[in-house]
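Peer 1: below is the sequence, then the predicted model.
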Amino acid sequence: MMPDRPAPLQHLPQMTFDQMLEKVRYDGAYPTRERAEEAVRLVLSGLGRQLTGDERVELAARLPLEAARLLTEQIPDTEPLTGWAFVKDLAARTGTTVAVTRWDTGSVLATVAALAGPELLTRILHQLPSGYALLFGRAELTQAA
């Protein structure tokens, strides 16, 4: 008797880096592809400093190769940042406003969420400190005290 095999994961077909940039450009209403690429590079590098373990590996496998490199070339921080601190850190690194950086983060992470799929995204959000769900386009549900 053969052991039961798990069902294959269902997620979006692999997209190219160019397709990812176009999706971010369209969803984020960026005027140029270059501006969308700046946002993707900033946010994925930042996420790479926050995410560890199996979730990091699985997410990288679902991203276009160039996007996966941006994520995995970063050494994770020893103290992960909350969602708000993540946005403030990215803004400080680029010298842009927190509002612009928040927009960039949401535009990129919405595409990342679609590529990850709901099950992996839930695991990623359980790993990260509070404040990331909204950045990925999900409601942040907390338990009452």
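Peer 2: Structure's in. What do you need?

Peer 1: for the rest of this, base every contact and every neighbour count on C-alpha atoms.
Peer 2: Fine.

Peer 1: output the longest helix belonging to the chain.
Peer 2: The longest helix of the chain (DSSP state H) is helix 98-116.

Peer 1: and the contacts of it?
Peer 2: If you take C-alpha atoms under 8 Å, 6 or more residues apart in numbering as the criterion, helix 98-116 is touched by 11-12, 14, 20, 23-24, 27-28, 39-40, 43, 59, 62-63, 87-88, 90-91, 121, 134-137.

Peer 1: from the residues you listed, keep the buried residues only.
Peer 2: Neighbour-count burial (16 or more other C-alpha atoms under 10 Å) is assigned, among those, to 20, 23-24, 28, 39-40, 43, 59, 62-63, 87-88, 90-91, 121, 135-136.

Peer 1: find the residue at the geometric middle of this protein.
Peer 2: Central residue of the chain (C-alpha atoms, centre = their mean): Leu109, 4.1 Å from the mean position.

Peer 1: how far away is that one from Pro31?
Peer 2: Shown here: Leu109 relative to Pro31, a distance of 19 Å by C-alpha to C-alpha, to the nearest Å.

Peer 1: what about versus this one:
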Amino acid sequence: MALRREAFLDHVKERGEYGTVEEAERATRVVLALLGAHLVGEVRAQLAARLPEDFALILLNPLQSAEPLSPERFVRATAAWIEGATEQTAAWDVSAALSTVADTAGDDLLKEILLQLPAGYDLLFGRPQPI
């Protein structure tokens, strides 16, 4: 069951300590657009099914990435897409959005998502995995 858009954005806003829902939405859109380029097949479809509809569409029609970005480069790319962002604020944006995605996905799907991503993304999702 997909989380309602308002509830999803409220979580992101709270975690990112944003002043407005618009700021939370902007961060979420950029992060999902970048994340979507890294996920394929059933895993991407399953995650999309759990997201609010407009965010699902962003995930399914992502910004193209020539290669999987390391977590550091993912944060840098996020900074590049958000006006006025620094790497520090982008790390915050990524964490707020992806930890909410992790909650929405659930543990089993998150494990599948992490298998498609370069090492270190567990930290971006706020779910450090035992080594």
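Peer 2: Arrived safely, thanks for sending. Please read these numbers as outputs of a predicted model, since none were measured by experiment.

Peer 1: over in the second structure, find the residue span stretch 46-61 of the first structure aligns onto.
Peer 2: Taken onto the second structure by TM-score structural alignment, stretch 46-61 of the first structure occupies residues 34-49 there.

Peer 1: and the matching stretch, end to end?
Peer 2: 18 Å.

Peer 1: stretch 77-96 of the second structure too?
Peer 2: Stretch 77-96 of the second structure: ends 16 Å apart by C-alpha to C-alpha.

Peer 1: now for the nearest residue to Ala56 of the second structure once chain neighbours are set aside, how many residues are close by?
Peer 2: In this structure, Ala56 of the second structure finds its nearest non-sequential neighbour in Ala48, 4.4 Å apart by C-alpha to C-alpha, 6 or more residues apart in numbering. A count of neighbours around Ala48 of the second structure, defined by other C-alpha atoms under 10 Å, yields 21.

Peer 1: show the contacting residues for Ala48 of the second structure.
Peer 2: 55-57, 59-60.

Peer 1: returning to what we had before: tell me the buried residues in the longest helix of the first structure?
Peer 2: Buried residues in helix 98-116 of the first structure (16+ other C-alpha under 10 Å): 98, 101-102, 104-113, 115-116.

Peer 1: what's it aligned against in the second structure?
Peer 2: Under the criterion TM-score structural alignment, helix 98-116 of the first structure matches residues 87-105.

Peer 1: mean shift of the matching stretch relative to the first structure?
Peer 2: On superposition with the first structure, the mean distance recorded for stretch 87-105 of the second structure (mean C-alpha distance after the TM-score superposition for the first structure) is 0.5 Å.

Peer 1: go through the contacts of Ala48 of the second structure and name the one nearest Ser70 of the second structure.
Peer 2: Distance ranking of those against Ser70 of the second structure, using C-alpha to C-alpha, places Leu59 first at 18.3 Å.
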